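Q: coords please:
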Amino acid sequence: MKNLILLLFCSTYLATAQDVAVLKYDGGGDWYSNPTALPNLVSYCNEEIGTTLSTDVATVEANSIDIFQYPFIHMTGHGNVVFSEDDLSNLKNYLLSGGFLHIDDNYGMKPYLEKELLKLFPNKKLIELPANHEIFNNHAQFPLGLPKIHEHDGERPQALGIFHEGRLVLLFTFEADLGDGWESPEVHNDPPAVRKKALDMGANIIKYVFTN
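A: Predicted coordinates:
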């Protein structure tokens, strides 16, 4: 079964090797928040790091076979997150077969998310990535690690990861709110330097996913 899933992932990856998607989830959290964020990041990456990502960003559900078409899936929101057993099984197969999930806390989803990640990977823990990790040092250099974009509770920004066989399969960014920085300038009125910092970090994530 695992080999079949891997074969499916590889075939769909080759068909749409540079598409990205937003993850829709249950529980009442606003998975649809920051609607301009990922399309803006895609455009930035196409201009700055030479990707050929589609700006027509798809929406996928965790229990759908469609997730295997997208090497990179982005998830965000403010509130509750609930994964069904089918969601967990499909999402786990996706990640172990080569997929990558970036979860950006838009404020308030961390306590709900952590419970679901324990169900997804009961034998794995979120590990904070050190500042010398490649994800902070490819397109742009972030010598202090994950940049702070919006204050939230004033805590330090953290990039937490789950690894499988040495590969980073899931990235959870917390107290940074990269997605707000990716949104169109008029949404949050962030200074250009702050917005560029967020987009550069996003480009680092995209470059890491598509070159590893």
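Q: use CA for all of it now, contacts and neighbours both
A: OK.
Q: can you give me the buried ones in whichever strand or helix holds Ile5?
A: Taking DSSP states H and E as the criterion, Ile5 maps to helix 2-15. Residues of helix 2-15 classed as buried: 5-6, 8-10, 12-13 (neighbour count, 16 or more other C-alpha atoms under 10 Å).
Q: next one: stretch 163-170
A: Across stretch 163-170, burial judged by 16+ other C-alpha under 10 Å covers 163, 168-170.
Q: in strands, which of those fall?
A: 163, 168-170 (DSSP state E).
Q: with distance to Glu61 as new columns, can those residues be given to me in CSV?
A: Shown next, in CSV, are these (distance: C-alpha to C-alpha, whole Å):
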residue, distance to Glu61
Phe163, 22
Leu168, 21
Val169, 18
Leu170, 16
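Q: in the protein, which spans are helices?
A: Counting by DSSP state H, the chain has these helices, from start to end: 2-15, 37-48, 85-96, 110-120, 178-182, 185-188, 192-211.
Q: mean neighbour count, those: which tops it?
A: helix 178-182 (a mean of 29; mean count of other C-alpha atoms under 10 Å).
Q: the residue nearest the centre of the chain and Thr173: what is the separation?
A: The residue lying closest to the centre of the chain (C-alpha atoms, centre = their mean) is His102, at 1.5 Å. As judged by C-alpha to C-alpha, to the nearest Å, His102 and Thr173 stand 8 Å apart.
Q: please apply the same query to Gln158.
A: Taken as C-alpha to C-alpha, the span from Gln158 to Thr173 is 6 Å.
Q: common neighbours of these two, please.
A: Common neighbours of Gln158 and Thr173 (criterion: C-alpha atoms under 8 Å, 6 or more residues apart in numbering): Leu146.
Q: next up, for comparison:
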Amino acid sequence: MIVRLSPRNMLLGLTTVIVLCSGVAMAQRGWWRDGPSTDRNGVPDWEIDEEFPSDMFTFVRIKYDSYGGRGRRGGSWRTDHRDSDLNFSLRLQQLTTLKVNPEPIVLELTDEELFDYPFIYIIEPGSLVFSEAEVNALRRYCLNGGFLMVDDFWGDSQYENLRWELQRVFPDRTPKEVPLSHEIFHNVYDLKEKPQVPAINSARRGYNGSIGTFERTRDGSDTSTPHYRAIYDDADRIMVFICHNTDLGDGWEREGEDQWYFEEFSVKKAYPMGINIVTYAMTH
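A: Okay, here's the model as predicted:
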């Protein structure tokens, strides 16, 4: 049975965790590094069962060669790496019954190890271009039961780029808007709206109490509405989940830099949506 939790209960749980950690920095500096890194940037570690090393969830970020945007810290696959992945793995371990690997990893789509992991994550796909080898590998991965989450891209032109690339992967399948009634929005955290998370520098509060949740784009398109689209397999399982006009990864990475941002976006939106997505991926 999956228990549904509220963002309020999550806030209480995370607040308790932070107090118990006595001010340990939960990885908020956010500078990405080239190549492998063992630096946890203040994120607590935990032990895993050495007898069952593969019996746990591992957060897998996909590295791609094409240059994917000109955002903060260079954009492309490195954005928010590696603090986002560490923080999310920590919270998934703390807030669910999943056994989670404390060490997230980075793989290429053509890596032979890809099929060892049921969940993969691509960030900032606004200008990525898959190679033919990547197209074939991603198609095989998804049709054989894998789950791809795509995150952190804004506006019509960036979506059109991703749509074009995914059409190369799945010529006979089109992304469809996922209704709020779908279980992916309710399986652990019962979300009342599709969450929109801006980068921390784009989040804003109005004097009238309003909250700015969207980022502006160079193409001037409307980004005020978040879109969650999916590509399904023949059994109606989501195999590609597209988080457009939102940046869940920044809600994970930047959770400790500002208390208001943490409470408004990390607790209420980024972590609940992320946990729901992984729960769906691991149970379907």
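Q: tm score of chain vs chain?
A: Once superposed, the chains reach a TM-score of 0.86 (TM-score structural alignment, normalised by the length of structure 1), with 198 aligned residues with a C-alpha RMSD of 1.9 Å.
Q: ignoring the adjacent residues along the chain, who's closest to the aligned residue in structure 2 for Lys119 of structure 1?
A: Using TM-score structural alignment, the partner of Lys119 of structure 1 in structure 2 is Arg168. The shortest distance from Arg168 of structure 2 to any non-neighbouring residue, by C-alpha to C-alpha, 6 or more residues apart in numbering, is to Val135 (6.8 Å).
Q: so who does the equivalent of the one you found over in structure 1 touch?
A: If you follow Val135 of structure 2 across to structure 1 using TM-score structural alignment, you land on Leu88. Counting by C-alpha under 8 Å, 6+ apart, Leu88 of structure 1 makes contact with 62-63, 119-120.
Q: reformat the helices of structure 1 as TSV; add distance to Asn137 of structure 1.
A: Below are the helices of structure 1 laid out as TSV (distance: least, C-alpha to C-alpha, whole Å):
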stretch	distance to Asn137 of structure 1
helix 2-15	26
helix 37-48	15
helix 85-96	23
helix 110-120	26
helix 178-182	17
helix 185-188	25
helix 192-211	7
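Q: out of those, which is closest to Ala131 of structure 1?
A: Nearest to Ala131 of structure 1, of all these, is helix 192-211, at 12.5 Å by C-alpha to C-alpha.
Q: counting by contacts, list what that closest one packs against.
A: If you count contacts as 3 or more C-alpha pairs under 8 Å, 6 or more residues apart in numbering; DSSP states H and E, helix 192-211 of structure 1 packs onto helix 37-48, helix 178-182.
Q: quick one, which of those gets closest to Gly79 of structure 1.
A: Short answer: helix 178-182, nearest of these by C-alpha to C-alpha, at 15.2 Å.
Q: elements contacting that closest one?
A: With contacts taken as 3+ C-alpha pairs under 8 Å, 6+ apart, helix 178-182 of structure 1 sits against helix 37-48, helix 192-211.
Q: what range in structure 2 matches that helix?
A: Going by TM-score structural alignment, helix 178-182 of structure 1 sits over residues 248-252 in structure 2.
Q: likewise for stretch 50-66 of structure 1?
A: Using TM-score structural alignment, stretch 50-66 of structure 1 pairs with 97-113 in structure 2.
Q: that older thread, and which of the buried residues of stretch 163-170 of structure 1 is nearest to Lys115 of structure 1?
A: Taking C-alpha to C-alpha as the measure, Lys115 of structure 1 lies nearest Leu170 of the buried residues of stretch 163-170 of structure 1, at 15.0 Å.
Q: surely the closest one meets Ile162?
A: Yes: with contacts counted by C-alpha atoms under 8 Å, Leu170 of structure 1 reaches Ile162, the gap being 5.2 Å.
Q: and the match of Val135 of structure 2, how close does it get to Ala140 of structure 1?
A: Counting by C-alpha to C-alpha, the gap from Leu88 of structure 1 to Ala140 of structure 1 is 34 Å.
Q: what does Ile135 of structure 1 align to in structure 2?
A: Aligned partner of Ile135 of structure 1 by TM-score structural alignment: Ile184.
Q: list the contacts of its match.
A: 276-277, 280.
Q: residue ranges of the strands in the stretch 1-150 of structure 2, please?
A: Along the stretch 1-150 of structure 2, the segments classed as strands by DSSP state E, counting those that start in this stretch run 60-63, 105-108, 119-123, 147-151.
Q: so which of those strands comes closest to Leu11 of structure 2?
A: Taking those one by one with C-alpha to C-alpha, strand 147-151 is closest: 23.2 Å.
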